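Undergrad: with the sequence up front, the predicted model follows.
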Amino acid sequence: MLDSNTTDFSNPSTFILLGIPGLEAAHVWISIPFCAMYTITLLGNFTILFIVKTEPRLHEPMYYFLCMLAVTDLVISTSTVPKMLSIFWFNSMEIDFSLCLTQLYFIHCFIVMESGIVVAMALDRYVAICDPLRHSTILTKPVVAKIGLAVVLRGSILALPFPFLSRRWPYCRTNIISHTYCEHIAVVKLACADIRISSYYGLLVAFLVIGLDVFFITVSYIQILRAIFSLPTKDARLKTFGTCGSHLCVILAFYIPGLFSFLTHRFGHNVPPHFHILMANMYILLPSMLNPIIYGVRTKQIRDSLLWYITHME
C-alpha cells in the first residue's frame, strides 16, 4: 500500500479505495448482499434485453426506452461493483489514477443518461395516454433514435468536466479515498487546491439536470393524471393508471436514493461516514436491480414472454 503521508506528489499514479471505513471487519458480510444485488442486476437486465430483442410485439417506443435503461443500469453497476467486491474479498484497494477518473466519468455520465431516459419514458406515457391515436405517428423509430442520441450526448458532454477538472488539481495531501468507488467529491477533496469550480459544477449538474428532469416528469404526470381522472368509469381509470405504475416505481427507485445520498453528502455533516457510503452504494445498486424486476412483474407483455420462454425451456 502506498504511504498515506506522502506530501510531495502532484499526480499520483494510484489511489487507495478504503471501502467502508469503520466497517472493515464486516466487509465480507456486506459483500454478500452487494454480490447478490449485482447478480440480480445482470440477470434481470440481460433478460429484459433478450426478451425485447426476440419478441416482435415488444418493438415499441416504451420497450426501446426500457432497453436503453437496462444498458445504462448494466454500465453503472459494472463500472463500480467488481472493484467494490475486490476490495471486500481480496483487499485489492489500489486503483490507477486514470482508471479512477474513467470510473468517475462513467458513473456521472450514465447517471445523467438514466435520468434522461426516465424523462423520455414519461414522454412516452404522456403521449400514449393523452394523445393515444397519434402515439405511433409521434414516437416513430427515428424519433426514438433521436431521443436516445440526445440522451447519450447530454450525458457524455455534461460529465466530461468532472474528470477533466479532477485531473487538473494537484494532489499533495494523501491518495487515500474513503469510499468504495471514485466518487467525484470524494476524489477532489484530496486536492491541495481551491476546488470550488468542481464543487459548483457538481451542484450545477445536480440542480440543473436532475431538477429540470424532475420538473418535466412532474408536468407530464400532472397532464396524465388529468387525462386519467377525466375518464368516465373507475375501471377505465384504474386500468389506464396501471400502465403508468411501472414507470412511477422506476422514478421513485431512481430519484429518492439519489436525492438522499446527495443531500447527506452535501449537508449531512452529522451523518456517520459509513452510513453515507452505504447509501451511495445503494444508489448505484438499488435502481439497477429494481428496474428489471419492476417491469418484469408489472408489465404483462414482458411477464408473458418470460413465462413462455421458461415453459418452453423445460
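TA: Good, I have the coordinates.
Undergrad: every contact and neighbour count from this point should use C-alpha atoms.
TA: Fine.
Undergrad: and Leu212, how far from His108?
TA: Using CA to CA, to the nearest Å, we find Leu212 at a distance of 17 Å from His108.
Undergrad: please identify which of those two sits among more neighbours.
TA: Remark: of Leu212 and His108, His108 carries more neighbours, 23 against 14, as counted by other CA atoms under 10 Å.
Undergrad: check contacts around that one.
TA: Applying CA atoms under 8 Å, 6 or more residues apart in numbering to His108 gives the contacts Gly155, Ala159.
Undergrad: how much space between Asp235 and Phe241?
TA: Distance, Asp235 to Phe241, by CA to CA: 10 Å.
Undergrad: now do the shared contacts for these two.
TA: By CA under 8 Å, 6+ apart, Asp235 and Phe241 have no common neighbours.
Undergrad: between the two, which has more neighbouring residues?
TA: It is Phe241, of Asp235 and Phe241, that has more neighbours when counted by other CA under 10 Å, with 17 against 10.
Undergrad: which residue is the nearest non-sequential neighbour of the more buried one?
TA: Spatial nearest neighbour of Phe241, excluding adjacent residues (CA to CA, 6 or more residues apart in numbering): Ile228 at 6.8 Å.
Undergrad: surely that neighbour touches Arg237?
TA: Yes: the pair Ile228 and Arg237 passes the contact test of CA atoms under 8 Å, sitting 5.4 Å apart.
Undergrad: use this one as the comparison:
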Amino acid sequence: MTLGTVIAMANSSCFTLSSFILIGIPGVENAHIWISIPFFLMYVIALLGNSSLIFIIKTESCLQQPMYMFLAMLAAIDIILSTTTMPKMLSIFWFNSREIAVGGCLVQMFFIHSLATMESGIFLAMAFDRYVAICEPLHHTTILTNPVVAKMGLVAVLRGVIYILPLPLLIITRFTYYKTNVISHTYCEHMAVVNLTCDDIFINNLYGLTIGFFVLILDSVLIAVSYFKITQVILGLTTLEARLKSFKTCSSHICAILAFYTPITISSLTHRFGHNVAPPVHILLANFYLLVPPVLNPVVYAVRTKQIRQRVLGVFRKREVISPLYTSSLENPH
C-alpha cells in the first residue's frame, strides 16, 4: 500500500486498521538521510557512553555508593529508551520502512513513556540521596543502605509501569475507528496516535495530562524542594571551600536534571499548545528529549565525577603505553 493510497483512504471515512505509517519528519523527507547522520552518531555515543558508565560503576569498588548505583540505573534506562526508538527511526530514514503494526506501535508507546517516567523517578531518588548526603551526612550510610537503594529503584520502575500501562490499554479498549493511519512522527507518541481516532479522546487526554502533572510537575517540585534545603545548608557552611565542595557534589545531578526536564517539558508544551509551531520543529524537539539525556548523562558525569574521569583517562593512558610497546615489538621482533 502506497502512502498516497493511505492518505486517500484517510480522506474518505473512518476505518479500522492493522498498522500505522510513520512519516518521519514531515516536510523534510528529502533531508532524512542527512538528518539520520547526527541521530545515528548520538545513538552510538549513548550506547557506548552508558555501557561504559555501567561497567565502570560495577567494577570500581569506590563507586559502590548510592549516587553511582542510581546513576547505573539511569544509564540502563537510557540504553533501553534510545533503543526503543532509534532502530525504527533509522529504518525510516535509511530504508523508507515506515509501516509498524498496531501492537508494535502500542508496545513502543508504552516503553517510551514508561522509561521516561522511570528516569524521572531515578532523578528524584538521586535528589533525595544528595539531600541526605549534605543535610544529614552522619546518617547517610545508615539511611541509604544497598537494600534501600534497590527498593527505591524498584519503586521507580513499578511507578513507570503502573502510570503508563493504562495509556495503550485505553487505546485498545476505547478506539476502533481511525481517520487515518498516518502518524506524522518518527515514533508512536501517545497524543500523536490518539489524535488519529474518530472517537472521543477526552479521557485519554485527561489521563495523559494527569500523568504529566505527577511526573513532570510533582517530581520537579520535589526535586526543587530538596535542592532548596540543600542550598540552605550549603550557604550555612563556614568556609567558601566547604561551600564549593558541597555544591560540586550536586553539580552533575543538576546538569543531568536540566538535560532531561528541559527538552521533555518544551516538547510536551509544544505538542499540546504550540499549534503555530512548524511540524518539523515539533518532531525534532520530541526526538531531542529521547536522545539528548542519554548522550549527555555519561559525558556530564565523566567530566564532573573525579573517580569516573580518572578511570576513563586511565583507559586511554594504558592504550597510549601499550601502543608504542606493541609497535616496537613489531619493528624489533628479535
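TA: Ah, there it is. Only a predicted model underlies this, so the values are computations on that prediction, with no experimental measurement involved.
Undergrad: after superposition, what's the TM-score here?
TA: For this chain pair, the superposition-based TM-score is 0.97 by TM-score structural alignment, normalised by the length of the first structure; 313 aligned residues with a CA RMSD of 1.1 Å.
Undergrad: rewinding a little: neighbour-wise, which of Ile228 and Arg237 of the first structure wins?
TA: Shown here are Ile228 of the first structure and Arg237; by other CA under 10 Å, Ile228 has more neighbours (20 against 16).
Undergrad: with Asp131 of the first structure as the reference, measure out to the residue nearest to Phe241 of the first structure.
TA: To Asp131 of the first structure, Ile228 of the first structure is 12 Å away according to CA to CA.
Undergrad: can you show me the strands along the stretch 151-300 of the first structure?
TA: All strands of the stretch 151-300 of the first structure, identified by DSSP state E, counting those that start in this stretch, fall at 176-177.
Undergrad: where do the helices of it begin and end?
TA: Applying DSSP state H, counting those that start in this stretch to the stretch 151-300 of the first structure gives helices spanning 161-168, 184-188, 196-205, 211-229, 234-267, 273-298, 300-313.
Undergrad: nearest spatial neighbour of Leu106 of the second structure, skipping sequence neighbours?
TA: What sits nearest to Leu106 of the second structure in space, not counting adjacent residues and going by CA to CA, 6+ apart, is Pro168, at 5.6 Å.
Undergrad: can you find the partner of that neighbour in the first structure?
TA: Counting by TM-score structural alignment, Pro168 of the second structure corresponds to Pro163 in the first structure.
Undergrad: my guess is its match meets Thr102, correct?
TA: Yes: counting by CA under 8 Å, Thr102 is a contact partner of Pro163 of the first structure at 7.2 Å.
Undergrad: who has more neighbours, the two?
TA: Pro163 (22 against 15).
Undergrad: for the alignment partner in the second structure of Met84 of the first structure, give me its contacts.
TA: In the second structure, the residue paired with Met84 of the first structure according to TM-score structural alignment is Met89. Contacts for Met89 of the second structure (CA under 8 Å, 6+ apart) come out as Gly24, Thr186, Tyr187.
Undergrad: check the gap between Met89 of the second structure and Asp78 of the second structure for me.
TA: With distances taken as CA to CA, Met89 of the second structure is found 16 Å from Asp78 of the second structure.
Undergrad: same question, Ala256 of the second structure
TA: In terms of CA to CA, Ala256 of the second structure sits 12 Å off from Asp78 of the second structure.
Undergrad: cool, Glu29 of the second structure as well?
TA: 27 Å.
Undergrad: settle it for me: which of the two has more neighbours?
TA: Taking neighbours as other CA under 10 Å, Glu29 of the second structure and Asp78 compare with Asp78 leading, 26 against 15.
Undergrad: translate that one into the numbering of the first structure.
TA: Superposed on the first structure with TM-score structural alignment, Asp78 of the second structure falls opposite Asp73.
Undergrad: hang on, isn't its match packed against Pro292?
TA: No: counting by CA under 8 Å, Asp73 of the first structure stays clear of Pro292, with 9.5 Å between them.
Undergrad: between the two, which contacts overlap?
TA: Common contacts of Asp73 of the first structure and Pro292, defined by CA under 8 Å, 6+ apart, comprise Thr41, Asn45.
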